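*Asks:* I'd like to go over a predicted model; first the sequence, then the structure.
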Amino acid sequence: IFSLNFTQSDPSTFILMGIPGMEDVHIWISIPYSTSYIFCLLGNFMVLFVVSKEETLQKPMYLLICMLALTDITKSSTIVPKALCIFWFNLKGITMGGCLTQIFFIHSVNFVQSGVLMLMAIDRYVAICNPLRYPTILTNARVVTLGLACLVRALLFMVPLPLTLSRLQPFCANRIIPHTYCDHMAVAKMSCGDITVNRMYGLVIVFIVLGFDLTLIALSYGLIIRAVLRIPSRKAHQKALNTCTAHICVMLMAYPIFLFSTLTYRFGQGIAPYVHIILANLYYLLLPMLNPIVYGVKTKELRDKMRKYICGMSSTGASDSEPL
């Protein structure tokens, strides 16, 4: 009651409800939330640490894995702390500025990550189809430049989004957002004005950016499959395709959930709200936690180096605990 009264007296504040219909179990939901977040941070920071320490890993493929780790850390950190405040302390208020900032970072990071996945597909294409020219085509400097280009692309596409939302003020709904974070369309639907521009812009940028990235990914893998089929040795087939396994797993986890979550919020009126919210949170929680595991398991060189540091820390801890 206090939160609702506060919201009505302060027109610059929204209320995030968490997961509607499941308020009684918010404290239990916070357990997998916080656990996933901790493992996400540990796994991704471990990847960044190992690659930065090992000169043999400072190659284009591992730089791209580091970019993916940075997007995972940023993505989950934009969502989880506020959600835990809702679950643990019932702190549901968020200012208009805070809401727009959260929307900007959420969508920007999503587009940067899509760009990184696209660059990973190109990296695999060059490594398999042009192995002799790989060191000259994809240098570390070129990969960093392409990564920055993905960042600039995301920022340019996302700057108009909070601006179009801010022009919808004043909002005439009750300023209650049935979600764990500020979603673009959830905020837009609270306006009593015309939200056609917001609805169309959100869909157009999703299809332009993701459509471009998925087209290049499909083209890269089409060329990879064609090149692999030309290799007479079955063992060589398997070795070539194994280098793509981790990337394929990450894409199969990321794109379907993101697209389903984005489209159901606009067109899935028959889907229960908590289903959409749980799916959206899986994208921001489960995937950032699983990505370093997938690359740690499927990439032998990275796996070996991570095992070396983990075993080294374990042995150090054991020796420190021995009595004098």
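*Replies:* That came through fine.
*Asks:* from now on I want contacts and neighbour counts done on CA atoms only, so please keep to that.
*Replies:* Fine.
*Asks:* next, the buried residues of stretch 75-89.
*Replies:* 75, 76, 77, 78, 79, 80, 82, 83, 84, 85, 86, 87 (16 or more other C-alpha atoms under 10 Å).
*Asks:* contacts for that stretch?
*Replies:* If you take C-alpha atoms under 8 Å, 6 or more residues apart in numbering as the criterion, stretch 75-89 is touched by 16-18, 26-27, 29-30, 33-34, 37, 91-92, 102, 105-106, 109-110, 180-181, 284-285, 288.
*Asks:* of those residues, which belong to strands?
*Replies:* Those of these mapping onto strands are residue 16, per DSSP state E.
*Asks:* pasting the second one now:
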Amino acid sequence: MGAPQENVSRTNCSFYQPSVLLMTGIPGMGTIQHRLVSIPFCLFYLIAFLGNGTILFIIRRTPSLHEPMHYFLSMLAAVDLGMAACTLPTTLGLFWFDIREIGFDACLTQMYLIHVFSVLESSVLLAMAFDRFVAIARPLRYKAILTKATIVKIGLAMLLRSAVSLLPLPFLLKRLSYCKNNSLSHSFCFHPDVMKLANPDDITINVLYGLVVIVTTAGIDSVFIVLSYLLIIRTVVSLGATGKCWKTLNTCVSHICAVLIFFIPMIGLSMIHRFGQTLPPIVSTVVAYVYLIVPPALNPIIYSIKSKPIRKALYRMLLWKMETI
């Protein structure tokens, strides 16, 4: 998500909107090198689709997993599938076939979807933190508080917040005047990356609105996630027995890992975008790929390893498959 590499001044651009934008893979690499680099990318995408698809299938087919925690896990898996699907066509198209061009409107559509799924992931992680707090602090009322109807309402509220808060972004970009340089910094479209191709005198509203969106979505979500875990720790400490404390906290390990692998790259990318203009382009490129591709691949692995119910259901499914062969 680094700034586009350009040597021309853009302060005196007349109104112009490019029909296509040019995507960039990994700086300094040619077509052959991109094809070699595509191997780990393919592996990550394969794990993301198989892993999250398996999680959804297992939860749907296993009645014992029809409880609040696993409903939220289903939402996370669905969001991760959407996130991976948004970047896969352009990333692998560039790495495999050197397809760099993307239509301007198609770019804005991809950008909108990437940001929507990003905000959705943040929202789901917050909902999962609330789920863990209720399960630990109010275990006897857990299922009474988080009923199916309540979970559906939470899911719809998260979807509505993401879709509505990000809807102005494509229209704010459409009104801008762009310069002749139409090279993006990545193999996908990201709001700050597209915005930096425009006349810098026109982007004040875009910058302010982007800041408002990130503060009111991921910013607020991260604060409430931290608050939830402070309350969880206070509740666990009040239990007294060390063994019981560890057993209780162990139910949160998967979620903590999912939070870290999502928010750390996101914060790093935001900082690089705003204050890291002097950094080599490869830095922002790597962080952007980690942010968008790694969480969808690692989340199903983390939950498969740490969640005993998921692990048991997976074993049963594999044994059933082996018996039918």
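*Replies:* Perfect, I can see it now. All of these numbers come straight from a predicted model, not from anything done at the bench.
*Asks:* ok so, going back, mark which of the contacts of stretch 75-89 of the first structure are buried, thanks.
*Replies:* 16-18, 26, 29-30, 33-34, 37, 91-92, 102, 105-106, 109-110, 180-181, 284-285, 288.
*Asks:* all helices of the second structure, in order?
*Replies:* Secondary structure of the second structure, counting by DSSP state H: helices at 31-61, 68-97, 104-137, 142-145, 148-166, 168-174, 191-195, 204-214, 220-237, 242-250, 253-275, 281-306, 308-324.
*Asks:* would you reformat the ones you listed as JSON lines and include distance to residue 180 of the second structure?
*Replies:* JSON lines is the format used below for the helices of the second structure (distance: least, C-alpha to C-alpha, whole Å):
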{"stretch": "helix 31-61", "distance to residue 180 of the second structure": "24"}
{"stretch": "helix 68-97", "distance to residue 180 of the second structure": "22"}
{"stretch": "helix 104-137", "distance to residue 180 of the second structure": "13"}
{"stretch": "helix 142-145", "distance to residue 180 of the second structure": "56"}
{"stretch": "helix 148-166", "distance to residue 180 of the second structure": "27"}
{"stretch": "helix 168-174", "distance to residue 180 of the second structure": "16"}
{"stretch": "helix 191-195", "distance to residue 180 of the second structure": "13"}
{"stretch": "helix 204-214", "distance to residue 180 of the second structure": "20"}
{"stretch": "helix 220-237", "distance to residue 180 of the second structure": "38"}
{"stretch": "helix 242-250", "distance to residue 180 of the second structure": "54"}
{"stretch": "helix 253-275", "distance to residue 180 of the second structure": "22"}
{"stretch": "helix 281-306", "distance to residue 180 of the second structure": "21"}
{"stretch": "helix 308-324", "distance to residue 180 of the second structure": "52"}
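*Asks:* of all those, which one is nearest residue 183 of the second structure?
*Replies:* helix 191-195 (8.9 Å; C-alpha to C-alpha).
*Asks:* which residues in the first structure does that closest one align to?
*Replies:* Mapped onto the first structure using TM-score structural alignment, helix 191-195 of the second structure spans residues 184-188.
*Asks:* stretch 260-274 of the second structure too?
*Replies:* Going by TM-score structural alignment: stretch 260-274 of the second structure matches residues 252-266.
*Asks:* tell me the buried residues in the matching stretch?
*Replies:* Going by 16+ other C-alpha under 10 Å, stretch 252-266 of the first structure has these buried residues: 254, 257, 258, 261, 262, 265.
*Asks:* now do stretch 288-297 of the first structure
*Replies:* 288, 289, 290, 291, 292, 293, 294, 295, 296.
*Asks:* the second one pairs with which position in the second structure?
*Replies:* For residue 289 of the first structure, the aligned position in the second structure is residue 297, judged by TM-score structural alignment.
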